[in-house]
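S.K.: with the sequence up front, the predicted model follows.
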Amino acid sequence: MRILFGLLLIILAPAPLVAQTTDGLRSQPFVFTHVTVIDATGASAKPDMTVVIIGDRITTLGKSRKVRVPANAQVVDATGKYLIPGLWDMHVHVFRNASQRPPNEYYFPLFIANGITGVRDMWTKLDKVAQVELWRKQFTERPGTVPRFGAVGTIVDGLPATWPNSDTVSTADEARRMVDTLKAGGVDFVKVYWNLSREAYFAIADQTKKQRIPFAGHVPISVSALEASDAGQRSIEHLDGISLACSTEEERLSKIKPSDLPPGKYQQQVFDTYDEQKCARLFSHFAKNSTWQVPTLSIFQRFNIDPNTLANDERLKYIPMAEREEWKRFITRLEKRTLEQNAQRRLQVAFKLIGGMRRAGVEFMAGTDLGNEYLYPGFSLHDELVLLVQAGLTSMEALQAATQNPAKFLGRLDSLGTIEKGKIADLVMLDANPLEDISNTRRINAVVVNGRYLPKEALQRMLAEVEATANRVKPR
């Protein structure tokens, strides 16, 4: 897929862009006029606004009748359009470490075309950090060809490892040394995983504090969700361990391996013993400890979709042929219903958990777990926002989960995440109001990446080239 990068630069070239400086920033002001701004701060939509961008920054933001447009500016009349901050997918897997194959660079134009300007990669091994730094350099030098890599983390698991090629530790000393190694190697956070022992997990929690590097990820089998929150885990992915922590039978069930029971029986026992008061106590800890949640509802929703619908999804045309063939194995397993017997109930419980956490003041981020079958780069983030609203978030809260909240989580709210004067111009222009219907985030008219304007025509060319490359038969 590396050939796609050269092609992407070619197809972007004809777009009506103004001059760029050598560092990729615009040398001429760019202006949206008469646009409705949804700034993602929680404020109401602001109609008839003018937004002036110089370089990579929003320099002026105000009512169109009051803003003076620079004489040499490129101006887009955005009457009837809606401007939101660039979106983030806070749980992606760009690298394919388990199979040791090249990274999925075809994701990048699909991210941009879908308004995803930033990502958090959840499994970047040490030998891949240099590649991420190259992408970060490319982001500033050639905006619009790659997303912003806000953070990358490395999986640390116990034995046996859940995934091939994972970094593993068995003791507290090994765990501490691993944290030191990852910090020295340039990783942004440590991703804890299911099979970590208690001593290794709490050693990671302690050593990351000393090294001033966060840890996030799964809740290991050996640790409760409450303990994880109190230990300082920054985010919990997939609502991991939370339904168990809400069970009146948590102590008994935590000693059982789910694989020791028939498929679906373990989850059924967890769901049958759900206790709302126990949940409420847990959620108050999450809120007090600022334990963020990345529910990745899209990964659960796949099990509720008819196999024929999955197999005929029109977005498959953007997925490389070889990868599509691999995905068919998921369809086969789904048809046999061996993966998940309680799929619909699991999603219902997830919605209940999210509703309870929202009422308790727990904060959320949108993430998809991209890298799994039938999750689509960029597209699935919009599906995730719809699911978050179905779970009880307002449209504004769902939008914030993909804009303001990631910036806050990453410590970048001073420059990213909302539309305000002085902030970086990562923006998405929509044809319809996402506060009226969150699915309107799919109705993308233009994207601005680090100050570079990409109109609909450029985005459509990007999609067309990805499709052509994905369906190109390689010579034998």
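M.R.: Received it, and whenever you're ready, just let me know what you need.
S.K.: hey, let's count contacts and neighbours off CA atoms from now on
M.R.: OK.
S.K.: measure the most far-flung residue of the chain relative to its centre to residue 29 for me?
M.R.: Within the chain, residue 71 marks the point farthest from the mean C-alpha position, 38.8 Å out by Cα atoms, centre = their mean. Per Cα to Cα, to the nearest Å, residue 71 is found 9 Å from residue 29.
S.K.: same check, this time on residue 167
M.R.: The spacing between residue 167 and residue 29, counted by Cα to Cα, is 47 Å.
S.K.: next one: residue 197
M.R.: Taking Cα to Cα, one finds residue 197 at 55 Å from residue 29.
S.K.: which residues does stretch 46-66 contact?
M.R.: Stretch 46-66 is contacted by residues 25-38, 67, 69, 79, 419-425, 450-452 when judged by Cα atoms under 8 Å, 6 or more residues apart in numbering.
S.K.: whoops, stretch 181-199 was the one
M.R.: So stretch 181-199 is in contact with 122-124, 126, 129, 151-162, 169-172, 179, 201, 208, 211, 213-223, going by Cα under 8 Å, 6+ apart.
S.K.: tell me, how many residues neighbour residue 341?
M.R.: Close neighbours of residue 341, defined as other Cα atoms under 10 Å, add up to 17.
S.K.: how about residue 131?
M.R.: For residue 131, the tally of surrounding residues (other Cα under 10 Å) stands at 13.
S.K.: now tell me what touches the host helix or strand of it from outside.
M.R.: Here residue 131, judged by DSSP states H and E, is contained in helix 129-141. Helix 129-141 is contacted by residues 22-25, 145-149, 185-187, 450 when judged by Cα under 8 Å, 6+ apart.
S.K.: secondary structure class for residue 221?
M.R.: coil (DSSP: H, G, I helix; E, B strand; the rest coil).
S.K.: okay, one more to line up with it:
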Amino acid sequence: MKKRKLLGVGISLSLPLLLLLPAQSERNGSPLSAANAPAVVIDGAQIWDGTGRPPIRDAILVIRGARVEALGPRGSVQAPQDAVTIPAKGKTIIPGLINTHGHVGMTKGLKSARENYTRDNVVSQLKQYARYGVTTIMSLGTDFEPMSEIRGAARPEEPVRATVFTAGRGFTGKNGYPAVLPGNAGVPREVDTIEEVQSQVQELARQKVDMVKIWVDDHWGHYSKIRPELYRAIIAEAHKHNLRVMAHLFYLEDAKELVKAGLDGMAHSVRDREVDGELIQALKARKTFAVPTLVREESTFIYAEPPAFLDDPFFSRWADPLVVRQLKDPAYGARIKSDPDFSRYPGQLKTGQKNLKKLWDAGVTIALGSDSGPPARFQGFFEHRELELMVQAGLTPAQALLAATSNAAEALKISRDFGTLEKGKRADLILLDADPLQDIRNTRKIHKIWIGGREVD
């Protein structure tokens, strides 16, 4: 087999095929595969399967290899005689969480830099997502060469980790946001002509990326924003190569123009004002999905004073103690408050929450995304906080969970294998000690996690 190369001449295998390789090794009986382990039976839990159907109470779920072999009410499922049985009365099973907007590899401690992007750092952060039941992520626009050997699901010989999809390196304008921010030099592709756009999109097509990313923002006028003719050309060229496009955006008017140009996904909420009927109609007509990233907005101001979650065991168990100490330092809070736009940030979160509720009620597809991965945006923990903020915005717990499972899988076009618990699909699931349909914070009461049928340590 040829080496899968992300940032060079091309990739010899597409990602959907790569994701099937572990399953193929299971069928061939490889000694490294999960197929040699006994089946696992989870006995007596409630199953919320992510399809939108009512929960199955007192259910049986069977995992064999990387797949869900069977599930259903007691009496409808035959448990294999050789199975390991996990008693689960009073517990709830949900699909693994999918983050449609995250980042890996760029951060160490509270510093983001290209030199941090190593294979070991990427894998370490994918393991961190896995510990929190975030079983799949889209790494959106900040990936380099090590991703070529990591992308997709973990191979049988690898430690258990989250499955990762990639957008390679995203686009901005020449000297544009966010390339000019500290640590971001050389990260986005900076383009200034249509010819540069076409050449660089073609390079991404050879790499067989899973998405194309554009940044369309000037951060309240402080930085340069990519010109409309360039982002229109990016979208058009990407679609010529059957690549879909997500955009970091902020302003309502930019959102309208991007969707008009054919944008496939909004990577953030509109945050400058309330969305209107024109945008809603365009999103629905184009079938463009929206990713709120509410917790990203919260992260812009919450560290002005040490937030209570820094002492929450669900957070602190996997947090770097040095980072926690730095975030508790009054000097760090003072730096946050010294930002000239600090007073705007709480309002951006409120606007994003209002727009989430309005879009959901109008029937726009909403997918969970957290923008976790940059400094102080904690991978794994932030996805659970995003669910909480979505419910605070007016969604029900079931609606927030749909956004994090089946909706997210549909947005990423991976629903054949991901996003719901159904016979034959990947066994990406979380066993919870309490019912998240009653209280969304119960997603934090994790008992066990499986990714591709393998239990997360």
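M.R.: Nice, thanks for sending it over. Treat the numbers as computed from the prediction; the structure is a model and nothing was measured.
S.K.: what comes up buried for the biggest helix by length in structure 2?
M.R.: Counting residues, the longest helix in structure 2 under DSSP state H turns out to be helix 345-362. Using 16 or more other Cα atoms under 10 Å as the burial criterion, the residues of helix 345-362 of structure 2 that qualify are 345, 347-360.
S.K.: which ChimeraX command selects the buried ones in the contacts of stretch 46-66 of structure 1?
M.R.: In ChimeraX, this line selects whichever of those come out buried by 16+ other Cα under 10 Å:
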select :25,26,28,29,30,31,32,33,34,35,36,37,38,69,419,420,421,422,423,424,425,450,451,452
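S.K.: which members of the contacts of stretch 46-66 of structure 1 are positioned in strands?
M.R.: Members of the contacts of stretch 46-66 of structure 1 lying in strands (criterion: DSSP state E): 30-37, 452.
S.K.: buried subset of the contacts of helix 129-141 of structure 1?
M.R.: Among the contacts of helix 129-141 of structure 1, those scoring as buried are 24-25, 145-149, 187, 450 (criterion: 16+ other Cα under 10 Å).
S.K.: the residue mapped onto residue 341 of structure 1 from structure 2: what secondary structure?
M.R.: Matched by TM-score structural alignment, residue 341 of structure 1 corresponds to residue 343 in structure 2. The three-state assignment at residue 343 of structure 2 reads helix, by three-state DSSP.
S.K.: so what's residue 343 of structure 2 up against?
M.R.: Neighbours of residue 343 of structure 2 in contact, by Cα under 8 Å, 6+ apart: none.
S.K.: tell me which helix or strand residue 204 of structure 2 sits in.
M.R.: Going by DSSP H and E, residue 204 of structure 2 is part of helix 194-207.
S.K.: what range in structure 1 does that helix sit on?
M.R.: Matched against structure 1 by TM-score structural alignment, helix 194-207 of structure 2 falls on residues 172-185.
S.K.: check stretch 365-372 of structure 2 too.
M.R.: Using TM-score structural alignment, stretch 365-372 of structure 2 lines up with residues 363-370 of structure 1.
S.K.: name the element the residue nearest the centre of structure 2 belongs to?
M.R.: Residue closest to the average C-alpha location in structure 2 (Cα atoms, centre = their mean): residue 99, at 1.7 Å. For residue 99 of structure 2, the host element (DSSP H and E) is strand 97-102.
S.K.: how big is the offset of that strand relative to structure 1?
M.R.: By mean Cα distance after the TM-score superposition for structure 1, the fitted strand 97-102 of structure 2 averages 1.4 Å away from its aligned residues in structure 1.
S.K.: same check on stretch 349-362 of structure 2?
M.R.: When structure 1 is overlaid, stretch 349-362 of structure 2 sits 1.3 Å from its aligned residues on average, using mean Cα distance after the TM-score superposition for structure 1.
S.K.: next one: that stretch to chain centre, how far?
M.R.: The chain centre lies 19 Å from the centre of stretch 349-362 of structure 2; the measure is Cα atoms, centre = their mean, to the nearest Å.
S.K.: ok, stretch 359-379 of structure 1 next?
M.R.: Distance of stretch 359-379 of structure 1 from its chain centroid, counting by Cα atoms, centre = their mean, is 5 Å.
S.K.: tell me which residues of it come out buried.
M.R.: For stretch 359-379 of structure 1, the buried set under the neighbour-count rule, 16+ other Cα under 10 Å, comprises 360, 362-371, 373-379.
S.K.: ends of it, how far apart?
M.R.: By Cα to Cα, the extent of stretch 359-379 of structure 1 from end to end equals 28 Å.
S.K.: what do we get in structure 2 for residue 154 of structure 1?
M.R.: Aligned counterpart of residue 154 of structure 1 in structure 2: residue 169 (TM-score structural alignment).
S.K.: ok, now which ones touch the spatially closest residue to its match that is not a sequence neighbour?
M.R.: Nearest residue to residue 169 of structure 2, sequence neighbours excluded (Cα to Cα, 6 or more residues apart in numbering): residue 141, at 4.4 Å. Residues near residue 141 of structure 2 by Cα under 8 Å, 6+ apart: 103, 166-171, 188, 212-214.
S.K.: rerun at 6 Å
M.R.: Going by Cα atoms under 6 Å, 6 or more residues apart in numbering, residue 141 of structure 2 touches 167-170, 213.
S.K.: over to residue 238 of structure 2?
M.R.: Taking Cα under 6 Å, 6+ apart as the definition, residue 238 of structure 2 has no contacts.
S.K.: what's it aligned with over in structure 1?
M.R.: Aligned partner of residue 238 of structure 2 by TM-score structural alignment: residue 208.
S.K.: where exactly do the helices run in the stretch 301-450 of structure 2?
M.R.: For the stretch 301-450 of structure 2, the helices defined by DSSP state H, counting those that start in this stretch occupy 313-316, 321-328, 330-337, 345-362, 381-392, 397-404, 406-411.
S.K.: before we move on, back to that, for the residue nearest to the centre of structure 2, what are its contacts?
M.R.: Contacts of residue 99 of structure 2 by Cα under 6 Å, 6+ apart are 137, 368-369.
S.K.: quick one on the thing from earlier: so the match of residue 238 of structure 2 lies in a helix, does it not?
M.R.: Yes. Counting by three-state DSSP, residue 208 of structure 1 is found in a helix.
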